[in-house]
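**Student:** Give me coordinates for this.
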Amino acid sequence: MPKAQKLTLAVLINAALITSTYASEQSEAKGFVEDASGNVLFRTGYLNRDKKNGVEDTSSYAQTAMVKLDSGFTQGVVGFGVGIIGDASFKLGSNNNAGNGMIPKHPDGSAYDHWARGGGYVKARYSNTTVSYGTHILDIPVLASNTARLVPEYFEGVLATSREIDGLELTAGKFTKDQYSDQINSDGRHLDRAVVWGAKYKFDDHLTTSYFGLDSKDKLGRHYINANYKQPLNQDSGLTYDLSAYHTKWDEKASTYSSTTDDLSNRKNTIWALSTTYNTGPHSVMLAYQQNNGNTGYDYGENADGAQSIYLPNSYLSDFIGNSEKSAQLQYNVDFGGYGVPGLSWTTAFVYGWDIKVKNLTDNAQEREFFNQVKYTVQSGFAKDASLRVRHSYYRASDEYQTNAYIGDTNEWRLWLDIPVKFF
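**Tutor:** Reported below is the predicted structural model:
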């Protein structure tokens, strides 16, 4: 037998032996009804952007109920199940200046009074491998649903996840519809076909690595890598090192806004970030550096490629993803549970970006953001798990990097009141 075939056979046998030593998720299925779950999240959301330099402000205020009903899997070698996810919302007040992906609008620009969205899915599971088809909220670095608005972004298609080997999770999927948070049309982003694949491997309690890829037809190809290492120092302190990077190449039909090249077939970007976090007791401090290379910034979200596809540290109101931009961040977080107020936390950060290229204007634009967020989660009683999150960003940029190129000077407030209710 050739050496290559022997090696392949050995790997397959070893994988089978490893798999057999771990419990099968499907073998532990209790039943279609017995494992079913249902919940609703009531959210009151407010997002206000106070724009500067004569740019019109935007303000959105609305209420929603996000529902998820998920059956268990039937028993047997292959289990089957179904589910529903969706949201029903209504505006609070006139919302004459609604924007920022919060509330859908009529053709005349007025905000919807009320609206509903969502869909269903079917699923099947064999051993530790699950395949689902239908409406999804995606949490994949190269194709991630926006969950930072009133309601999430939905993708429609097929998604497979497999955990047959301990520590290794494989992902593959194909999606043909993309509905942004403020869209009624289930394919409002006009997605043709997006294929994703990837793997995440946990070596031990300290080291985790991952790779994911995306091929969006006639739009772009994207690759993502990550390595995360946790170094314990003593009983209540440690260091976390994180390295992440994306590489994107756009096709001629794709949309970008920051390119400095006129060759639409040669638009490229590589963005990487390195962060180190020191945590001790209730405190943590993070230092991060992020850098773009190529002739285009990391113009994600422009081609039905997920409006939250940025798993990088320097991402708040601004993502610091300008053409050739470099940025540095200092972040501090405290959990007041260590001071007798469990459920209360505060995060503050300052990010500064420089060396941004703006076509025909400059090679040295700058931007900066001062970010603060306070969150409180109820710990017990009838309102257990209800949370209030208040977030503020103070953002400023140089004259060449205003709304002609990116966000423009902005003071932003976001307030989210979340009340989860479990049905069963």
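
**Student:** rest of the way, CA atoms for contacts and neighbours
**Tutor:** OK.

**Student:** Please, where are all the helices along the chain?
**Tutor:** Per DSSP state H, the chain carries helices over the ranges 3-20.

**Student:** so what's Glu156 up against?
**Tutor:** Shown in contact with Glu156 (Cα atoms under 8 Å, 6 or more residues apart in numbering): 133-136, 175-178.

**Student:** before we move on, what about Ala386?
**Tutor:** Taking Cα under 8 Å, 6+ apart as the contact definition, Ala386 lies against 377-378, 417-420.

**Student:** with those in mind, which one is nearest to Arg49?
**Tutor:** Nearest to Arg49 out of the contacts of Ala386 is Leu417 (Cα to Cα; 18.4 Å).

**Student:** Also this sequence, please, to line up against the first:
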Amino acid sequence: MKKNLSVPTKVAICLGAFSLCTDAARADFINDSHATIDARNMYMNRDFHNSGSLGPMRDWGQGFTLRLNSGFTEGVVGFGVDAIAQMGIRLDAGQRGSTTNLLVLDSDGKAENEWSEAGATAKMRFGKSQLSVGSLQPSLPVVMYNDTRLLATRYTGAMFTSKDIDNLNLTFGQLSKVNLRDSTDNKNMAYAYNGLSAGDFDFAGGSYNFTKDLAVSYYYGRLEEAYSQNFLGLTHAVEVSPGVKILTDLRYFHSDDEGRAVGGVIDNDFLNGMVTLDAKGHGISAGWQKLSGDGNFPFLAGADPYSVNLVTHNTFAKQNTKAWQLRYTYNFSAMGVPGLTFMTRYVQGRSIEVGNVSDGHEWERDMDIAYVIQSGPLKDLSLRWRNVSFRSGNGLTTDLDENRVILGYQIALW
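**Tutor:** Okay, here's the model as predicted:
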């Protein structure tokens, strides 16, 4: 693994960027700035059931993410800079070649003792529009960065956002490199299912709010030499009685091949959606999807697929997957216990096509209990326990049970 600069050196470089503004504009640049440290301690225990070569995998680590965000210089066009520095520390590790993706592994498959990285973003503001160039973490239907381990995925590129037209949010840009959640290197963009290097990723689109409760969106994404994708979405909320709402979330993708599909061609349609009844702390949801056509549902390496059936372990995005979900949540603040929440869900997929399997099936059951301390010296400290059971049929993949324990805390520096 390549030698990294020490974290203090990287932080000093990031802080030094704030001196780039002129003296006349420094007030807004500094006074509107803020800095935070996100601390995340995470333990993962993954137990495989039908694999003779994969034993239990138990990894434990501590992650720190420092974010520095400046304001903008004064004037019609304002300039600023953001910076991010990340560090991970191995607290314990299981066998070599672990597949938890929690820790960074060296060339021999052994977990590193510590690793660090940093990135910076130059930004320019004009009216309600902003251009950002450098380290990015977009959260869009065609590219959603992953933040489910110690450190989050980062991309390198340029992104333009605009809110100058009332009720309309526009976004477009290009990504050229990816830094994965368990890596310190910037890599070429790639298709998630085969990891083959591809060209740049271009994206564009936006969302429009007809009312505060009804919004539609369209986005386009194209990974050069891999795939192209169109997305349509609709979200709606209606209050049927005091304290009772029905929430609807519908999503549709059409994806085409650009030369690097796995096992053939990408030409598929992916319709998925969820309806939720939200009533006085209770949430009852029903979700459904139909993936039809050729190939798996494509998405970027380092990103998550934008699907209601993206759950703790599985994506339910293999070729021809039809799936349904039942989900229940409860917020204990309705019982006078603020900060305590509970979630459980069950997803079942069928008709899956992988290799020689033409009617595969798989299911996942998740349970999530979280508590955020509301007062005292440990205020805002969060504790979360995630439990997963995943099973597959027809030799699709490996069955497992998994537990994750996560402690999180954010420190505002200024």
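
**Student:** Work out the TM-score between the chains.
**Tutor:** The TM-score (TM-score structural alignment, normalised by the length of the second structure) is 0.88; 379 aligned residues with a Cα RMSD of 1.7 Å.

**Student:** ok, back up a step: neighbour-wise, give me the winner out of the contacts of Glu156 of the first structure.
**Tutor:** Most neighbours among these, by other Cα atoms under 10 Å: Asp178, with 29 neighbours.

**Student:** got a list of what the aligned residue in the second structure for Asn226 of the first structure touches?
**Tutor:** Residue pairing (TM-score structural alignment): Asn226 of the first structure is matched to Gly233 of the second structure. The contact partners of Gly233 of the second structure, by Cα under 8 Å, 6+ apart, come to 216-218, 249-252.

**Student:** Select from those residues every entry located in strands.
**Tutor:** Per DSSP state E, strands hold the following members of the contacts of Gly233 of the second structure: 216-218, 249-252.

**Student:** so how far is Val77 of the second structure from the spatially most central residue of the second structure?
**Tutor:** Among the residues of the second structure, the one closest to the centroid is Asn146, at 2.9 Å (Cα atoms, centre = their mean). Distance from Asn146 of the second structure to Val77 of the second structure, counting by Cα to Cα, to the nearest Å: 32 Å.

**Student:** and if you look at Thr121 of the second structure?
**Tutor:** To Val77 of the second structure, Thr121 of the second structure is 17 Å away according to Cα to Cα.

**Student:** Show me which of these two is the more surrounded one.
**Tutor:** Set Thr121 of the second structure next to Val77 and count neighbours by other Cα under 10 Å: Thr121 wins out with 21 against 12.

**Student:** what residue of the first structure takes the place of the more buried one?
**Tutor:** Checking TM-score structural alignment: Thr121 of the second structure goes with Tyr121.

**Student:** dump the residue contacts of the nearest residue in space to that match that is not next to it in sequence.
**Tutor:** Excluding its sequence neighbours, the residue lying closest to Tyr121 of the first structure (Cα to Cα, 6 or more residues apart in numbering) is Gly134, at 4.1 Å. Counting by Cα under 8 Å, 6+ apart, Gly134 of the first structure touches 119-122, 156-158.

**Student:** who wins for most neighbours among those?
**Tutor:** That'd be Glu156 among those, by other Cα under 10 Å, with 23 neighbours.

**Student:** now Gly297 of the first structure, nearest residue through space, not along the chain?
**Tutor:** Asn323 (3.8 Å).

**Student:** That neighbour matches what in the second structure?
**Tutor:** Match for Asn323 of the first structure (TM-score structural alignment): Gln319.

**Student:** just Glu367 of the first structure next, same as before
**Tutor:** So Glu367 of the first structure corresponds to Glu362, using TM-score structural alignment.

**Student:** do Tyr332 of the first structure as well
**Tutor:** Using TM-score structural alignment as the criterion, Tyr332 of the first structure maps onto Tyr328 of the second structure.

**Student:** Understood, closing this out.
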